[in-house]
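Need a 3D model of the sequence below.
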Amino acid sequence: MIISEVSEFFRLFNSHLGESFLFFSLFWIVHGINQLCGQKLNIFGIIPRHPASIIFGPICAPFLHADFNHLLYNSFPLFFMLAILFAKGPSQAIATILAMNLLTGLITWLIARRGNHIGASGLIMALFGFLLYKGYQSPSVESIIIALIILYYFGTLLLSIFPDDLLTSYEGHLAGLIAGIVIAHYGIPYSIQTIAIKPAYYLNIMAATLFR
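Predicted coordinates:
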């Protein structure tokens, strides 16, 4: 029973690795475009309490990074947790990410210090909180093993929700952790699940074309 459940997860993990890689590539593509534009795209980050920022910020901010090191630092935990999420299927993964970005962005917009909050750290914390809470909420061999691996390798991420320096958006990290737990507990609104169907369909086609 345990072996079959773990084997099934790895089968799904491997079968959707192409989709998770393509989605992850978006972060690097956007970063490259942003660098070519002289980082002008950073205007679409989250600027707390700025009316226009609430429109684009929650969706755009996770894809924008201050520099190469900022994105590189985020890349390993981001790809690892995205790959786990995509094992449940591209549609569900994209819907979850969209819900996470929207809620993380809203909370950050409400509580964060003034400035421009960008980077995938909020999404990483949302994924972290989501996967940990799933191990508690719906305990199974798969969810518990995932939660333990996440906690073992990325447990120090919890320290990032506390104030450290002026350049780190600990408010965005805290907002992401809260958003991940909330979404894991209450689920994803049907409207967001519907929106995710088309992007997931095209992502699946691209992955099938490139990797299979």
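
From now on I want contacts and neighbour counts done on CA atoms only, so please keep to that.
Will do.

Quick one: residues contacting L98.
Under the criterion of CA atoms under 8 Å, 6 or more residues apart in numbering, the contact list for L98 reads 59, 192, 196.

what about the last one, how many neighbours?
Residues within reach of A196, counting by other CA atoms under 10 Å, total 20.

sorry, back to before: would you mind giving the contacts of L98 as JSON lines with distance to S91 and secondary structure added?
Shown next, in JSON lines, are the contacts of L98 (distance: CA to CA, whole Å; DSSP: H, G, I helix; E, B strand; the rest coil):
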{"residue": "I59", "distance to S91": "17", "secondary structure": "helix"}
{"residue": "I192", "distance to S91": "10", "secondary structure": "helix"}
{"residue": "A196", "distance to S91": "6", "secondary structure": "helix"}
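
one more, for comparison:
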Amino acid sequence: MAIGFGDTTDDTAATRFGTVPFYASLGRAFVTMCAVIPVLFLVEVLDIGVDGRLDVAGGIIPHRIDGLDGVLFSPFLHAGWDHLYGNAVPLILVGTFALAGGAKRFIWSTFLIMLISGLGVWLIGDPDSVVVGASGVIFGYLGLLVARGFVERSWWNLGVAAFIGLLYWYQLYNVLPTDQPISWQGHLLGLLAGAIAAIIFRRRRPRAQQPLIGGPNLYGD
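Below is the predicted model of the structure:
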């Protein structure tokens, strides 16, 4: 199943590297993602003010029904300032390029990434843990950009994904099982969810118009 998104002329131009609509779309996406980060910092301030109780209340607690709401809330929560700082810059980077591809499918893709990654953590995560953080969404956006490059034959998206991968290659091992206190399940499932979102919410290529062929009646003869 694929949900296609019809393109206007401006939408199509916004996906072509080097055009004015492309740079305008990228600029708007960057400003939007930069506006998201202060919200995350505000949430962290509130969490510290209540001694971290927001993390427990809104985090994913695997296998527990009362921890299921964390699927929606956990990406907005972080386990301290270092955790938030570590997620802030990559979230701006990958989020900007993901959002520049279109706001509507960005929203749907984000929801799908949160759902698959969060539910996966709830199902197979450590039941003695509380999982918070936006890293599952970040890996989801990375998977989205890589898969979108192949699905939509966009060298631009592949180039962006490769560039970000080079910047944060040392983090990619976090999609594998580890003894470190990180949710590798959320990272791996987020990456896969992003690839799925790229396929489901791919941009349809406009069909080439066929020439009209008809008899005399077509021309009113």
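
returning to what we had before: nearest to S7 of structure 1, of the contacts of L98 of structure 1?
A196 (27.2 Å; CA to CA).

May I ask you to name the longest helix in structure 2?
For structure 2, the helix with the greatest residue count under DSSP state H is helix 20-49.

can you give me the helices in structure 2?
For structure 2, the helices defined by DSSP H cover 9-14, 20-49, 53-58, 70-73, 81-100, 103-124, 135-151, 155-167, 184-200.

quick one on the thing from earlier: return the member of the contacts of L98 of structure 1 nearest to A179 of structure 1.
Using CA to CA, I59 is the member of those that lies nearest A179 of structure 1, at 14.0 Å.

Of the helices of structure 2, which is nearest R64 of structure 2?
helix 103-124 (7.8 Å).

in the superposition, what's the average offset of the closest one relative to structure 1?
For helix 103-124 of structure 2, the mean deviation from structure 1 after alignment is 1.6 Å (mean CA distance after the TM-score superposition for structure 1).

Just give me how far that helix sits from the chain centre.
8 Å (CA atoms, centre = their mean, to the nearest Å).

Relative to A147 of structure 2, how far out is the residue minimising distance to the centre of structure 2?
A centroid search over structure 2 (CA atoms, centre = their mean) returns Y141, at 3.2 Å, as the residue closest to the centre. Per CA to CA, to the nearest Å, Y141 of structure 2 is found 10 Å from A147 of structure 2.

And G67 of structure 2, by the same measure?
31 Å.

same check, this time on Y168 of structure 2
18 Å.

what sits against whichever residue in structure 2 pairs up with T104 of structure 1?
When structure 2 is aligned by TM-score structural alignment, the residue opposite T104 of structure 1 is S117. Listed by CA under 8 Å, 6+ apart, the contact partners of S117 of structure 2 are 71, 136-137, 185-190, 193.

If we use 10 Å, what do you get?
Contact analysis of S117 of structure 2 by CA atoms under 10 Å, 6 or more residues apart in numbering lists 71, 111, 136-137, 139-140, 185-194.

from the residues you listed, which two are the most distant?
Longest span within those, CA to CA: F111 and Q185, 17.5 Å.

how close does Y173 of structure 2 get to G165 of structure 2?
Y173 of structure 2 is 11 Å from G165 of structure 2, by CA to CA.

Which one's more surrounded, those two?
G165 (15 against 12).

That one matches what in structure 1?
In structure 1, G165 of structure 2 lands on L151 (TM-score structural alignment).

isn't that match right next to F130, touching?
No - the criterion here is CA atoms under 10 Å, and L151 of structure 1 misses it with F130 at 11.8 Å.

With adjacent residues omitted, what lies nearest to H70 of structure 1?
Once flanking residues are discounted, H70 of structure 1 sits nearest to G119: 7.7 Å by CA to CA, 6 or more residues apart in numbering.

one step back: what's the longest helix of structure 2 packed up against?
If contacts are counted by 3 or more CA pairs under 10 Å, 6 or more residues apart in numbering; DSSP states H and E, helix 20-49 of structure 2 sits against helix 9-14, helix 53-58, helix 81-100.

With structure 1 overlaid, how far apart is the longest one on average?
This means helix 81-100 of structure 2. Mean for helix 81-100 of structure 2 is 1.0 Å (mean CA distance after the TM-score superposition for structure 1).

which other helices and strands contact that helix?
So helix 81-100 of structure 2, by 3+ CA pairs under 10 Å, 6+ apart, packs with helix 20-49, helix 103-124, helix 135-151, helix 155-167.

and among those, the most buried is which?
Comparing those by mean neighbour count (mean count of other CA atoms under 10 Å), helix 135-151 comes out on top with a mean of 27.

That one vs structure 1, mean deviation?
Per aligned residue, helix 135-151 of structure 2 averages 1.1 Å (mean CA distance after the TM-score superposition for structure 1).

Please tell me which residues of structure 1 that helix aligns onto.
Counting by TM-score structural alignment, helix 135-151 of structure 2 sits on residues 121-137 of structure 1.

In this structure I61 of structure 2 contacts S183, no?
No - using CA under 10 Å, I61 of structure 2 is not in contact with S183; the gap is 11.7 Å.
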